[in-house]
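Participant: here are the coordinates; sequence isn't available:
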């Protein structure tokens, strides 16, 4: 039975990948509609012939890898369940010590390490691809360093989540999902608070911006927007990427205005000010808090569905999946599988909400700066440097884009001028 189900999944996976390949490379190539030819939206007006080719190639390959990885993650969890690997990890942890928190630490470490090894080839392929197309400037040594730091952070987070989750499941089999959701609220806020001052500096160096005239201009803009900030921070991303970015991060006293040094090097002051106005909009319009509230509402629904589905699956197919009870750590790969499927299924909704929020931020930036020319040139340069498609295929937009497409953003800026 296990072999038959696994074979069926693999066959379905191959068919899905064949469909995605045909869709991305032959059916919907993301071409610009005829009415936009020669306009500021047309990439032929702001990209060289070489950049056009690289943009199309890189975007298609990167999108293909995304759709390749999602079902691969499901396959990974199915393999853990069908071959009883989670059960073996749990048994080994129990034989090692009687302390529950050590059980959790050992189990989550084994699971994290196996996941790291399983997905490493795909991560390395992405890294190699970004190097080939000039997006990444990071050496392999530094890339591995960041990957390992991320591994330990992910393991620590997973250990905390599993410890709390299974303590609650053992205390209340019926309402653990609700209690888990309650705990998630302060935990999520805590992570947002510490990220700018503890987590982010593990990967990059942050320092006050060197261009004090530009800092003064940005701080004046922040003051106009009602954002309390004494400094603008610069981060040395040029050691890792050619990508351009800026953001306002953190909450409360730990909020920060941050600019990539690549952004400072490649954009004009007017373009930088427009980007910062966009990021400030998220603070002014409370997008961080609305986003957090929306995330928690979605999480509540997902937790309820996960609890109901997991219990039914364990009761009906527990033996097939090598899971005897939800109280056992061996049920965790099943929870991860359900989470992954539901997250993918709901991503078009969450991405649509995110695109609306980003659209609001673009409008706010246009109103605050009243500089449509800087907006258009900024979007063009962002597309140029990231080698992203101006008009991506609709499935890519639904499942990958948390921002409006560049076609939509440039067009909106042009229309704002009118």
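Facilitator: Cool, the structure landed. Computed from a prediction, not measured in an experiment: that's the story for all the values here. Residues are numbered from 1 along each chain as shown.
Participant: CA atoms for contacts and neighbours, from now on please.
Facilitator: Fine.
Participant: Following element in sequence after the helix of greatest length in the chain, please.
Facilitator: Taking DSSP state H as the criterion, the chain has its longest helix at helix 332-369. Toward the C-terminal end, the helix or strand that comes next after helix 332-369 (DSSP states H and E) is helix 372-386.
Participant: Could you list the residues in contact with the helix or strand just after that next one?
Facilitator: Sequence-wise, the next helix or strand downstream of helix 372-386 (DSSP H and E) is helix 394-400. With contacts defined as C-alpha atoms under 8 Å, 6 or more residues apart in numbering, helix 394-400 is touched by 28, 63, 344, 347, 348, 351, 352, 405.
Participant: For the longest helix of the chain, list every residue counted as buried.
Facilitator: Buried residues in helix 332-369, counted by 16 or more other C-alpha atoms under 10 Å: 332-335, 337-340, 347-348, 350-355, 357-366, 368-369.
Participant: Over to stretch 75-86?
Facilitator: Neighbour-count burial for stretch 75-86 [16+ other C-alpha under 10 Å]: 75, 76, 77, 78, 79, 80, 81, 82, 84, 85, 86.
Participant: okay, those residues in CSV with distance to residue 14 next?
Facilitator: Converted to CSV, the buried residues of stretch 75-86 look like this (distance: C-alpha to C-alpha, whole Å):
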residue, distance to residue 14
75, 12
76, 15
77, 17
78, 16
79, 17
80, 20
81, 21
82, 20
84, 24
85, 24
86, 26
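Participant: put this beside the first:
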């Protein structure tokens, strides 16, 4: 394959991205401290703390192996003309351009899934199993794969077909129409997720009557928050990790607690976690983040429109035919640096949102700061969280602040030192 400017740029992006990931991972490993932070004295014992650090080492090393294999295979696939081979295979069926494009992207997605499968199996059944997190059975794992594939075909296929058609038929304003179609798709999925998509993977049940439900109802009433439903989810079906979240909009809105959370936290701590999640809702974090995502989507489609059917880009991948559908795939390589910068910005906003939601919980609950701190500690111990991540790792990869930083901010709030 002849070397051109686009190919050199893409290879550079891939290699530099890998080197950045390697650097961050090594810095994160070096930041592991054998000394238990004073805030966690009496919460972590020496054995648990050592185990949490070993978990960070194991997952980090595994991610580096995965990244290394991914880089090598991607470079070999590009340089060997793999994309052209898949395109010729898809064109061999003699279908119109849009079905051919769906077949092309589907084959690439299937190839990626097959190559990723061994890593997913090892992560779930070796690493997560070793550290006591995994509760996924092989049957559930396989069923999840097929359900995910079915959703990708049922939801992603029609959206891709619309995007292909719009770019082929709508002229210079196609990117605007693609943006509008994608926004409509995202909003519909947001509404349907709690009632149609999530129940495909987990069982949801109304929270049982009792002390916890009464405490939640009282708190919601104090905040003039109309509860549409409080549910528990069988998170223990796949993992021992604990979580809680809001999902959906309007009458489809749900508050969801993992069943594992119910087993690990006290009533006051669970209500504090709920107050944090409600803080996101009350402070408009959810629609703001959604709006930012929509703006990012518009930028993506606009820049994409500038590279459609670019001869130099197709030459970089050794393609014999130029097409809209392959343009979308190849543009993903060019967009990677912008995507990284966007992710950093999103993470900054998200971390600030977490601090604000913590403050909301602390201010709207009696002893809210202490209950939330206690809950955060228990969840950190339960999830073997890294208590001392490197700042560069946090900047690039973390949507939540480190738990110690969150606790310090809550302590300052307790003493009247209000953060900005």
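Facilitator: Arrived safely. For clarity, every value in this text was computed on a predicted model and none was experimentally measured.
Participant: Which elements pack onto the longest helix of the first structure?
Facilitator: Under the contact definition 3 or more C-alpha pairs under 8 Å, 6 or more residues apart in numbering; DSSP states H and E, helix 332-369 of the first structure sits against helix 49-82, helix 269-284, helix 287-317, helix 394-400, helix 406-417.
Participant: can you do 6 Å?
Facilitator: Counting contacts by 3 or more C-alpha pairs under 6 Å, 6 or more residues apart in numbering; DSSP states H and E, helix 332-369 of the first structure packs against helix 49-82, helix 269-284, helix 394-400.
Participant: out of these, deepest packed?
Facilitator: Ranked by mean neighbour count, those are led by helix 269-284 with a mean of 23 (mean count of other C-alpha atoms under 10 Å).
Participant: once aligned to the second structure, how far is that helix on average?
Facilitator: By mean C-alpha distance after the TM-score superposition for the first structure, the fitted helix 269-284 of the first structure averages 0.7 Å away from its aligned residues in the second structure.
Participant: quick one: that helix to helix 372-386, angle?
Facilitator: Angle of helix 269-284 of the first structure versus helix 372-386, following axes from the mean of the first three to the mean of the last three C-alpha atoms, to 10 degrees, is 90 degrees.
Participant: Show where helix 269-284 of the first structure falls in the second structure, residue numbers please.
Facilitator: Per the alignment by TM-score structural alignment, helix 269-284 of the first structure matches residues 267-282 in the second structure.
Participant: after superposition, how close is the strand or helix carrying residue 265 of the first structure to the second structure?
Facilitator: Using DSSP H and E, residue 265 of the first structure maps to helix 261-266. Overlaying the second structure shows helix 261-266 of the first structure at a mean distance of 0.9 Å from the equivalent residues (mean C-alpha distance after the TM-score superposition for the first structure).
Participant: quick one: contacts of that helix?
Facilitator: Helix 261-266 of the first structure is contacted from outside by 235, 236, 238, 244, using C-alpha atoms under 6 Å, 6 or more residues apart in numbering.
Participant: Can you select the buried ones from the residues you listed in PyMOL?
Facilitator: Provided next is the PyMOL selection string for whichever of those are buried by 16+ other C-alpha under 10 Å:
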select buried, resi 235+238+244
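Participant: with the contacts of helix 261-266 of the first structure in mind, which one is nearest to residue 14 of the first structure?
Facilitator: Nearest to residue 14 of the first structure among those: residue 244, at 35.7 Å, using C-alpha to C-alpha.
Participant: for residue 118 of the second structure, helix, strand, or coil?
Facilitator: helix (DSSP: H, G, I helix; E, B strand; the rest coil).
Participant: neighbours of the aligned partner of it in the first structure, just the number please.
Facilitator: Aligning on TM-score structural alignment places residue 118 of the second structure opposite residue 121 in the first structure. Counted by other C-alpha atoms under 10 Å, the residues lying close to residue 121 of the first structure total 11.
Participant: ok, back up a step: what would the helices and strands packed on helix 332-369 of the first structure look like in TSV with distance to residue 3 of the first structure?
Facilitator: What follows is those, written out as TSV (distance: least, C-alpha to C-alpha, whole Å):
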stretch	distance to residue 3 of the first structure
helix 49-82	9
helix 269-284	50
helix 394-400	31
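Participant: out of those, nearest to residue 377 of the first structure?
Facilitator: Within these, the stretch nearest residue 377 of the first structure is helix 269-284; the backing value is 7.4 Å (C-alpha to C-alpha).
Participant: which residues touch that closest one?
Facilitator: So helix 269-284 of the first structure is contacted by 247, 248, 361, 362, 365, 374, 378 (C-alpha under 6 Å, 6+ apart).
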